[in-house]
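A.B. asks: Sequence unavailable; structure follows:
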């Protein structure tokens, strides 16, 4: 009886592991296309698919059964993306890369979802290095002569190979080669090309390289594959690809305005020190130090400790009546881009309301902005860990100050 029980449990776990992708139900984007709400501006796309040795590592996403390899998770993500594509005319390509090789295994040809999915299913793991730079260069040739606008979608861990022969952790992705290749492609295509980086795994090195890639093109966007498991998030991502919605990556990062100085302090700085800093500033910009405040998960209400901090910040504002404040709200990585953007704006607004109602700070000295989950103060290795140290650090609002 016990053997039968164990057998049933094993079969159930096996079924869940290998049929997990079947639970993905793509959002139907055809009504949005037909109604004109979603306008197609992208005519061509190429997926660069990493099948090097490091893709055999675990993706790192928590599951009841276990973690799939990055390769398996990447294949599921790519197939889900294709399933979400609306019924429109697209010229498509699928190019794998590994070692010093790169092969176009589909296209360039009109997108046929069934054939494209078969091509994705045919991808197998190899034990070798990653030559992303060569693949990017080859994709530039794939798109050459294609009419209209194009998308380059890179599906990779952007990380080193764990083992090559007897050598461990080989730094086989040469960042300078990758950046040179993407810069050359960007020079050729300019604003006719959007680049999307889908990261597998959660290594900081991989995240850094994916961000560097999209920072070096006319338009780019990066996201972890884990977030695309949600059909609604995948639909939003596909809409970006279809509509060519890929503003420069820098626009998603909090940037100071002209002469803006941002200082965040764990403890308040005494005013005498602040004045001393201002006295030596050549452009007569006064530097003020403010503490940032933090929120509970999915909340925009001010906690008692946040109000105590704001009272100290209010006093600094009263002591510097020429100061104008921009309040920037942020969130952790859990949740959709759209929801986090809204939440970050609500957090900034809550701070503004408190400054006006409790501190009697004039509204014409205040402005707010929300940055969602962009520009985190700490990298979140596992976004689904809602109360991790990094997540708590990112649920914040900070002050951006300028005094002329």
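C.D. replies: Arrived safely, thanks for sending. The structure presented is a predicted model; accordingly, all values stated were derived computationally and were not measured.

A.B. asks: switch to C-alpha atoms for all contacts and neighbour counts from now on
C.D. replies: Fine.

A.B. asks: In terms of secondary structure, what does the particular helix or strand that has residue 152 in it contact?
C.D. replies: Here residue 152 sits within strand 149-156, counting by DSSP states H and E. For strand 149-156, the contact count by 3 or more C-alpha pairs under 8 Å, 6 or more residues apart in numbering; DSSP states H and E identifies strand 42-50, helix 70-84, strand 193-199 as packing neighbours.

A.B. asks: ok, and here's another one to check against it:
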């Protein structure tokens, strides 16, 4: 198939306004495996846009040479709504300013509706069931009302990805080392991705619940496998969220090696022709997402960090002090924040001003932690 570009319109938010998604397609429509990439769902997280831009030319060339097996869908910009969220010169792309929340939350859980659609159609053949489930998933997404512009975006992105074998959601943190959220059921088979991307933290997460984009497709398969244990149903698709360092780590110098890593991962799966060679060594061992300590501010103030992203820390050590600049006593002005985990300090917010209850930094840990007693405000 020749490289094809589609412009998919979103619901208009008002007279005279129309946004659309630019969707690049490579390979053969309907062929397997099918891969989906998008970047900047949180529209102020831009490193992935340059990675996918770099890959577009490579994919077009590979397509012309017949070097692609399957179908590849690429959206270098996944959120034109969030790109427009500018207030007094500041870009705020994480939330819909019109009130529809975090752009990476509140994707519909369509598992029960799909189960009702396929219950009488499933067979004793795994491949037949896979085709039935994928078609039912596409139909269920199409039937979801998705009212409002932000929900139209959610519906469109889910419709483009729900039938895929591999789903890549490219994000970044405020300030961070390279890290990745990795589906725990796929680590043994696909862990070389973390090595190819030189990730210094790997967070294993379950894919059977949640409203994030990265689990909107997988919850379907988990539910069906539990609901119809006597029918052969494939494992959920591989889905991952890659955190590409920090918001200011945007440039061709970092985009190129990351794009090359994704390319070699695809070659190793037979999607792209060519020899990827042996994967590089892993830079870390995976840890459970439930072991991460999400540091929460106990009071308002200005943060003074004692460590930087990438540093190791032990449980009980002080990560940062929250300072009340108006308190003249130096010691009294400082409230220490202590790590509950022993691991790597892998990310923190850009802003150094915090409110009580605000999550502001994260530390990986090998053991699951109890929920934090403080109410967490997600910024």
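C.D. replies: Nice, thanks for sending it over. All of these numbers come straight from a predicted model, not from anything done at the bench.

A.B. asks: Now the TM-score, please.
C.D. replies: Put the two chains on top of each other and the TM-score (TM-score structural alignment, normalised by the length of the second structure) is 0.24; 159 aligned residues with a C-alpha RMSD of 7.2 Å.

A.B. asks: Make CSV out of the helices and strands packed on strand 149-156 of the first structure and add distance to residue 120 of the first structure and mean neighbour count.
C.D. replies: What follows is those, written out as CSV (distance: least, C-alpha to C-alpha, whole Å; neighbours: other C-alpha atoms under 10 Å):
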stretch, distance to residue 120 of the first structure, mean neighbour count
strand 42-50, 9, 25
helix 70-84, 6, 22
strand 193-199, 16, 26
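
A.B. asks: Figure out which of these is closest to residue 8 of the first structure.
C.D. replies: Between residue 8 of the first structure and those, the shortest separation by C-alpha to C-alpha is 24.6 Å, and it involves helix 70-84.

A.B. asks: end to end, how far does stretch 205-222 of the second structure reach?
C.D. replies: From the first residue to the last, stretch 205-222 of the second structure extends over 14 Å; the measure is C-alpha to C-alpha, to the nearest Å.

A.B. asks: do the same with stretch 223-233 of the first structure
C.D. replies: Stretch 223-233 of the first structure: ends 10 Å apart by C-alpha to C-alpha.

A.B. asks: Please name every helix or strand in contact with the helix or strand hosting residue 115 of the second structure.
C.D. replies: Element membership of residue 115 of the second structure [criterion: DSSP H and E] is helix 111-118. If you count contacts as 3+ C-alpha pairs under 8 Å, 6+ apart, helix 111-118 of the second structure packs onto helix 126-143, helix 218-227.

A.B. asks: Give me the residues contacting that helix.
C.D. replies: When contacts are defined by C-alpha atoms under 8 Å, 6 or more residues apart in numbering, helix 111-118 of the second structure is touched by residues 132, 133, 136, 137, 140, 219, 220, 221, 223, 224, 227.

A.B. asks: Could you count how many residues lie near the second one?
C.D. replies: Counted with other C-alpha atoms under 10 Å, the burial measure for residue 133 of the second structure works out to 25 neighbours.

A.B. asks: still on that earlier bit, indicate which one of the helices and strands packed on helix 111-118 of the second structure is closest to residue 74 of the second structure.
C.D. replies: Comparing these by their distance to residue 74 of the second structure (C-alpha to C-alpha), the top pick is helix 126-143, with 18.1 Å.

A.B. asks: buried stuff in that closest one?
C.D. replies: 129, 130, 132, 133, 134, 136, 137, 138, 140, 141 (16 or more other C-alpha atoms under 10 Å).

A.B. asks: same thing with stretch 48-65 of the second structure?
C.D. replies: By neighbour count with 16+ other C-alpha under 10 Å, stretch 48-65 of the second structure contains the buried residues 48-56, 59-63.

A.B. asks: Mind checking which of the residues you listed land in helices?
C.D. replies: Per DSSP state H, helices hold the following members of the buried residues of stretch 48-65 of the second structure: 48-56, 59-63.

A.B. asks: the strands in the first structure, which residues?
C.D. replies: Here the first structure has its strands, by DSSP state E, at 42-50, 91-98, 101-110, 149-156, 161-164, 167-170, 193-199, 220-224, 293-294, 324-329, 366-370, 396-402.
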